[in-house]
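**Student:** Output the structure for:
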Amino acid sequence: MLNSVESSCCPQKSKVRDRILEAAMGLFYRLGIKAVGVDAIVSEANTNKMSLYRNFESKDELVLEFVKAQEQTFRERWRAIMAEHAEDPKEQIKRIFEALVEKGLAGGSFGCSGANVAVELRGEEHPAVTHIQQTRAEVLSIFCQLAADAGATNPQQLGVTLVLLYEGCVLSRLSFAKEQWPALQVAEIVEQLLNQNCTQ
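**Tutor:** Okay, here's the model as predicted:
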């Protein structure tokens, strides 16, 4: 009997947790971390504080889960690009930047959630910031490996250049009007970088 009660309760708890996380993620992305309080989250999720704290220890945990979820989406997008152009590292690099621009131009875009959180929580010892820094280190590593695979004469330098270019596109999305966004020129810049630095 106990097992049947547990099995009937768990899906409901999962639904509430998912609803709270979905509400928090939408609010955090649109409005920012510090502008969104617990009251706004529970109101958006159509629940109460007791339910929130039964599922999450704190707002900080929600922020971390938000960052992890966004990172997972980011990873899946990159994996798809890598798989589609598995034999052509130069094309992989080009498509990564192409996908960045497409996302930045999409309706409802408020920039990169990870970059936004890192800027908003700058100087704070927050688990979400640590997680973002680890993810960015992985991005640098990927670019360096792609540069090496593409035959770069100095893979580390080209990888660093590409990640700086990528971050510049990401961070400038909110500071420029869409039609003036410098990333609109990034395809030509990447093409030039690859032609100048890669032997293959």
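**Student:** Only C-alpha atoms from now on, for both contacts and neighbour counts.
**Tutor:** Noted.
**Student:** what residues does stretch 84-99 touch?
**Tutor:** Here stretch 84-99 makes contact (CA atoms under 8 Å, 6 or more residues apart in numbering) with 78, 81-82, 143, 146-147, 149-150, 166, 186-187, 190-191, 194.
**Student:** again, 7 Å this time
**Tutor:** 78, 81, 82, 146, 149, 150, 187, 190 (CA atoms under 7 Å, 6 or more residues apart in numbering).
**Student:** got the residues you listed as JSON lines, with secondary structure columns?
**Tutor:** Shown next, in JSON lines, are the contacts of stretch 84-99 (DSSP: H, G, I helix; E, B strand; the rest coil):
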{"residue": "78", "secondary structure": "helix"}
{"residue": "81", "secondary structure": "helix"}
{"residue": "82", "secondary structure": "helix"}
{"residue": "146", "secondary structure": "helix"}
{"residue": "149", "secondary structure": "helix"}
{"residue": "150", "secondary structure": "coil"}
{"residue": "187", "secondary structure": "helix"}
{"residue": "190", "secondary structure": "helix"}
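**Student:** Let's see this one next, to set against the first:
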Amino acid sequence: MPGDNNIDQTIKRDDATPPRAAEKILGVARELFYRQGIRAIGVDEIVKRAGVTKPSLYRSFSSKDELAASYLRGYDLEFWGRFDEAVAAHPGDPRAQVIAFLTRVGKRTQMSGYRGCGMTNAVVEYPEAGHPARVVSEENKRELRRRLRAMAAEMGAADPDTLGDGLLLLIEGAYISGQLFGAGGPAQSVARNADLLIGASLAR
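**Tutor:** From the prediction side, this is the model:
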């Protein structure tokens, strides 16, 4: 699976009883979008698998684009949940925080059915600026870049922006190579390569 938490958390709840149809739709869309791509999956397939009607989908989501954006907002929450867990596990040690996060990334890339980062995949699928799915994904990547640069500065790097960007490139490379090579591929060593990059940057 693309994340460790339940996608249901992305549904806004106005009372104690969540909209059951919306939960089903988003859960099915999440699985299909991640496994097969957003453009490849039509609304008819989603409602069929969710066991709901098409009007039910459009009562919860104004369009397929909005459904895709909702899926990615949930993905975003899960991503930062994992990132923040790594940070919290190593207070005051940004190098260890980055390595802890990338260790988990490396392990996920070795899992059967791994399809990389849903955000990265969405950006590739939707090159047009302003598309709802692309907007959510771009915001995630920009924030990740900002955080990595800030963490590089905390490490004392002479050129923190370059180090932060280098770490981002390693992460994105792991997402893609994990899909290309699967188990035993280069993505399994992303944490080790990040540590080497950090060490070389700090040694200057």
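**Student:** Give me the TM-score for this pair.
**Tutor:** For these two chains in superposition, a TM-score of 0.88 is obtained (TM-score structural alignment, normalised by the length of the first structure); 189 aligned residues with a CA RMSD of 1.7 Å.
**Student:** ok, back up a step: quick check: of the contacts of stretch 84-99 of the first structure, which lies closest to residue 17 of the first structure?
**Tutor:** Nearest to residue 17 of the first structure, judged by CA to CA, of those is residue 78 at 27.6 Å.
**Student:** Name the nearest residue to the closest one, ignoring sequence neighbours.
**Tutor:** Using CA to CA, 6 or more residues apart in numbering and skipping residues adjacent in sequence, the residue nearest residue 78 of the first structure is residue 96, 6.9 Å away.
**Student:** how far away is whatever residue of the second structure lines up with the one you found from residue 45 of the second structure?
**Tutor:** In the second structure, the residue matched to residue 96 of the first structure (TM-score structural alignment) is residue 101. With distances taken as CA to CA, to the nearest Å, residue 101 of the second structure is found 35 Å from residue 45 of the second structure.
**Student:** what do you get for residue 145 of the second structure?
**Tutor:** Taking CA to CA, one finds residue 145 of the second structure at 35 Å from residue 45 of the second structure.
**Student:** out of the two, which sits in the busier spot?
**Tutor:** Taking other CA atoms under 10 Å, residue 145 of the second structure and residue 45 do not tie; residue 145 has more neighbours (19 against 13).
**Student:** any idea which element the more buried one lies in?
**Tutor:** Assigned by DSSP states H and E, residue 145 of the second structure belongs to helix 132-155.
**Student:** Turn the contacts of stretch 84-99 of the first structure into CSV, including neighbour count.
**Tutor:** What follows is the contacts of stretch 84-99 of the first structure, written out as CSV (neighbours: other CA atoms under 10 Å):
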residue, neighbour count
78, 16
81, 18
82, 18
146, 21
149, 16
150, 21
187, 16
190, 19
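**Student:** show me where the first structure has strands.
**Tutor:** Here the first structure has no strands by DSSP state E.
**Student:** longest helix in it, by residue count?
**Tutor:** helix 2-31 (DSSP state H).
**Student:** just to revisit the earlier point, distance of the residue nearest to residue 78 of the first structure from residue 146 of the first structure?
**Tutor:** Distance of residue 96 of the first structure to residue 146 of the first structure, given as CA to CA: 11 Å.
**Student:** Also residue 23 of the first structure?
**Tutor:** 37 Å.
**Student:** residues in contact with residue 169 of the first structure?
**Tutor:** residue 183 are the contacts of residue 169 of the first structure under CA under 7 Å, 6+ apart.
**Student:** Alignment lookup: it to the second structure.
**Tutor:** Checking TM-score structural alignment: residue 169 of the first structure goes with residue 174.
**Student:** Between the two ends of stretch 28-46 of the second structure, what distance do you get?
**Tutor:** Note: stretch 28-46 of the second structure ends 6 Å apart using CA to CA.
**Student:** so that stretch corresponds to what in the first structure?
**Tutor:** By TM-score structural alignment, stretch 28-46 of the second structure lines up with residues 23-41 in the first structure.
**Student:** Please report the distance of the residue mapped onto residue 79 of the first structure from the second structure from residue 100 of the second structure.
**Tutor:** Per TM-score structural alignment, the equivalent position to residue 79 of the first structure in the second structure is residue 84. Here residue 84 of the second structure is placed at a distance of 11 Å from residue 100 of the second structure (CA to CA).
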